[in-house]
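Asks: missing the sequence, but the structure's below:
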């Protein structure tokens, strides 16, 4: 029983240091590639936005709503005119 416990502790310590050494070697490479990929995506998004903005410069589009409004719903921009008299 004691031998099994010592083997388990030995393997845990060995794997801990093995992963620690591999992590120091591999993790910076993985992070560098991830940062480069995000920078490339950001650069592509910026380029696409600039191209889209240049294409639409001076273009005016008017969209009309062809659907009829339901009679029971009043738009918040519209209101009813109420005639009132001042009471003294």
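Replies: The structure has been received and is ready for your questions. Note that the structure is predicted; figures quoted are calculated from it, not measured. Numbers count the residues shown, from 1 in each chain.

Asks: hey, let's count contacts and neighbours off CA atoms from now on
Replies: Will do.

Asks: what's the distance between residue 36 and residue 44?
Replies: Note on residue 36: its distance to residue 44, by CA to CA, to the nearest Å, is 12 Å.

Asks: included below, for side-by-side comparison, is a second structure:
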């Protein structure tokens, strides 16, 4: 049977403190690099989505024709915005005592 000793407890505490400071030091070095890469990747994804959305808009609703230095946009195929349904008028009721 093993018994816990004071020296074993001190070693464990020392290892925990050392691990904490080593982790903290390495995080200061590598965390900014990892965050920078994550931000760059998110920016690339955002740009890709914006380009895809722009491409989809041009192909579905509007046709663009390029004539030398002139751009002509055909908006005849655009859908007209629909009016919202009017359900009825609002009536304010008062209680009569």
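Replies: Sure thing, it's come through. All figures in this text were calculated on a predicted structure; none of them were measured in a lab.

Asks: which strand or helix spans the residue minimising distance to the centre of structure 2?
Replies: Centroid-nearest residue in structure 2, with CA atoms, centre = their mean: residue 42, separated by 7.4 Å. Residue 42 of structure 2 belongs to helix 6-60 when assigned by DSSP states H and E.

Asks: who are the packing partners of that helix?
Replies: If contacts are counted by 3 or more CA pairs under 8 Å, 6 or more residues apart in numbering; DSSP states H and E, helix 6-60 of structure 2 sits against no helix or strand.

Asks: near residue 14 of structure 1, how many other residues are there?
Replies: By the criterion of other CA atoms under 10 Å, residue 14 of structure 1 has 12 neighbours.

Asks: now residue 63 of structure 2
Replies: The burial count for residue 63 of structure 2: 15, using other CA under 10 Å.

Asks: got the contact list for the closest residue to it other than its chain neighbours?
Replies: Spatial nearest neighbour of residue 63 of structure 2, chain neighbours left out: residue 74 (5.2 Å); criterion: CA to CA, 6 or more residues apart in numbering. Each residue near residue 74 of structure 2 by CA atoms under 8 Å, 6 or more residues apart in numbering is listed here: 62, 63, 64.
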